[in-house]
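# curious how this folds, go ahead:
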Amino acid sequence: MRRWVSPIAIIVIWQLLCMGGFIDPRTMAAPSDIAQTAVGLIKDGTLGAETLVSLQRVVLGLVIGGFIGLSLAVVAGLSRIGDDAIDPPMQMLRTLPHLGLISLFITWFGLGETPKVTLIAMGACFPLYLNTLGGIRGIDRKVLEAARSMHLTHRQQIRHVVIPGALPQTLTGLRQSLGIAWLSLIVAETIPTDAGLGHLINEAREFLQVDVIVVGLAVYAALGLTTDAIVRHLERKALAWRA
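Got it, this is the predicted structure:
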């Protein structure tokens, strides 16, 4: 409960400053006006429809990027040849700025959903790859040798040794990937589109509707916090054995 004191205090001060005329409503709307706008957008179905489109993009990008990141991490972590072949290009690609890739993706894929999902998938791929690879490399080699001495097959070693050993860092990587996926979505939705929270915000910017812009940003933040909370819950369940 104490953690809510400072956010509530900030909102109250914000509201008082707006009511006192210290903040220009053309620059920043009051919390009460933003809440009223949000209720209106919910009632007419606009906010729900746009949020669903953005959520679908994030989920699809996360699934694609996560699968690629996990697969490459397993290959690089279990094979020296795989590490030499995979890790150098992955380290180079992860330094590329998202904003710099937008023009290239538009050239390759056009203005549809493909460049947006690809951008999100790239953002989600690297944290999961790096953390999973670090988790695999951190597994005690004596444990792997014990698994081999018990004549476990390669698949059984991955299932019973590698996955449990790397799981804590993999879940940490998943949380980071989710956060970057939402940030990537914001960048991806700067690509011209006719649906999504980015579309809602871009239209509001054209008409100087600051309250709508803040509502869109608040939904981005709420979705990010919600998905992070879901992963943290899964993390507690999956890693209950560590306690």
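
# switch to C-alpha atoms for all contacts and neighbour counts from now on
Will do.

# what residues are up against residue 25?
When contacts are counted by CA atoms under 8 Å, 6 or more residues apart in numbering, residue 25 touches residue 18.

# and what about it, helix, strand or coil?
Put simply, residue 25 is coil when judged by DSSP: H, G, I helix; E, B strand; the rest coil.

# against residue 9, how distant is it?
20 Å (CA to CA, to the nearest Å).

# next one: residue 61
Taking CA to CA, one finds residue 61 at 37 Å from residue 9.

# mind giving me the packing neighbours of whichever strand or helix holds residue 101?
Using DSSP states H and E, the element containing residue 101 is helix 98-109. With contacts defined as 3 or more CA pairs under 8 Å, 6 or more residues apart in numbering; DSSP states H and E, helix 98-109 has these neighbours: helix 113-137, helix 163-188.

# now stretch 10-22: buried residues?
Neighbour-count burial for stretch 10-22, counted by 16 or more other CA atoms under 10 Å, picks out 14, 15, 18.

# one more: stretch 106-119?
Buried, per 16+ other CA under 10 Å, within stretch 106-119: 114, 115, 116, 117, 118, 119.

# this one as well, want them side by side:
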Amino acid sequence: MERPRVGSGAAGTGTTAPDLVPAGPDLVPAGPDVVPAAPVPAAARGTRRRLGPGRAVPFGRLLGPLLLVAVWWAASALHYLDPRILSGPGSVAATAADLIRDGRLQDNVLVSLQRAGLGLLFGVLAGVVLALAAGLSRFGEYLLDGTLQVKRAIPSLAMLPLLILWLGIGEQMKVTVIALGVAVTVYINTYASLTGIDSRYVELAESLDLSRLQFLRRVVVPGSLPGFFVGLRLGVTASWLGLIVVEQINSTSGIGYMMFQAQQYAQSDVIIVGLVAYGIFGFASDAAVRAVERRVLSWRRTLAG
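As a prediction, the model looks like this:
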């Protein structure tokens, strides 16, 4: 089955594309055969509000981590935890202060952020380009999708021996491992969103004789953004997961290196400081992506919104 072609409709309809196929919240088929939706009764709107998740509380997602820290603190204060196996929050906080004071934590964090940032950047760019090539072209789909589906079944970490052979054990290998994990995640979600665009929008674009550029701007981009942001959120998490592993392979700096060194001397407090650092950056980066997603996709009416 061939993909619908854009730009093959009859010209001279007298109606411009931007008036009928706008981007964002107004991206709906318009025409004489479409009956406007009836207004929702006030009672139904009230019921929908009651059935929803309720008003969002600022920093509400911190409730779970704070509860976990409280349980950890109580177990340590009641001597249920052996400090040789798991240090208490007070000891971890004191160790973090010492690491900050002598500059070790900041130096390692900056190195880790650089690795994760470069891997995320290259991975997102590669994933989007591959998704567009496979999602907008039947030949591209035949050429790329099967290969990337196979790659999805192969963990990036399983390719470490081969990547070390090819790229050595330096920074290039570390960034490549992170980028591979991010690229596949972004590709899968963006490609699924592209191929899942309602065919009615494509048919409407054909009937209006939209150019290829107008079709991409008015139909493809708004339709693929939700899937792209899902892939981006998962890609951010994948970048941190890959970073944890590659920083323990012949590294001389980074949070993972600091944790590996602490393992040799049974310093559980330093290990927990590293875990907390990973958790904070992972949570903050996901929250940043969510904030951008809410702003860009503010036209969508969802339960979470």
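
# got a TM-score for the pair?
Here the TM-score for the pair of chains, by TM-score structural alignment, normalised by the length of the first structure, is 0.94; 243 aligned residues with a CA RMSD of 1.7 Å.

# and the residue in the first structure sticking out farthest from the centre, what does it touch?
Ranked by distance from the centre of the first structure (CA atoms, centre = their mean), the top residue is residue 149, with 40.5 Å. Listed by CA under 8 Å, 6+ apart, residue 149 of the first structure has no contact partners.

# identify the residue of the second structure aligned to it.
Residue mapping for residue 149 of the first structure onto the second structure gives residue 207, with TM-score structural alignment as the criterion.

# okay but residue 282 of the second structure is in contact with residue 241, surely?
No. In this structure, residue 282 of the second structure is not within contact of residue 241 by CA atoms under 8 Å, at 9.4 Å.

# between these two, point out the one with more neighbours.
A count of neighbours by other CA atoms under 10 Å puts residue 282 above the other of residue 282 of the second structure and residue 241, at 19 against 16.

# check contacts around whichever residue in the second structure pairs up with residue 180 of the first structure.
When the second structure is aligned by TM-score structural alignment, residue 180 of the first structure is paired with residue 238. The neighbours of residue 238 of the second structure, taking CA under 8 Å, 6+ apart as the test, are 178, 181, 182.

# as CSV, the residues you listed with distance to residue 270 of the second structure would be great.
Output for these, formatted as CSV (distance: CA to CA, whole Å):
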residue, distance to residue 270 of the second structure
178, 24
181, 27
182, 28
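
# now the most centrally placed residue in the second structure, nearest residue through space, not along the chain?
By CA atoms, centre = their mean, the second structure has its centre lying nearest to residue 233, at 1.6 Å. Counting by CA to CA, 6 or more residues apart in numbering, residue 286 is the residue found nearest to residue 233 of the second structure once chain neighbours are left out, at 6.0 Å.

# likewise residue 52 of the first structure?
In space, residue 52 of the first structure is closest to residue 196, 7.4 Å off (CA to CA, 6+ apart).

# I'd say that neighbour and residue 53 touch.
Yes. Applying CA under 8 Å as the test, residue 196 of the first structure and residue 53 come out as touching, 5.1 Å apart.

# so between those two, which is more surrounded?
residue 196 (23 against 13).

# aligned to that one, what sits in the second structure?
Per TM-score structural alignment, residue 196 of the first structure is aligned with residue 254.

# who touches its match in this structure?
107, 108, 109, 110, 111, 112, 247.

# and the gap between it and residue 92 of the second structure?
According to CA to CA, residue 254 of the second structure and residue 92 of the second structure sit 19 Å apart.

# repeat for residue 138 of the second structure
From residue 138 of the second structure across to residue 92 of the second structure, the span is 55 Å (CA to CA).

# between those two, tell me which one has more neighbours.
residue 92 (19 against 14).

# the more buried one contacts residue 270, correct?
Yes. Counting by CA under 8 Å, residue 92 of the second structure touches residue 270, with 7.1 Å between them.
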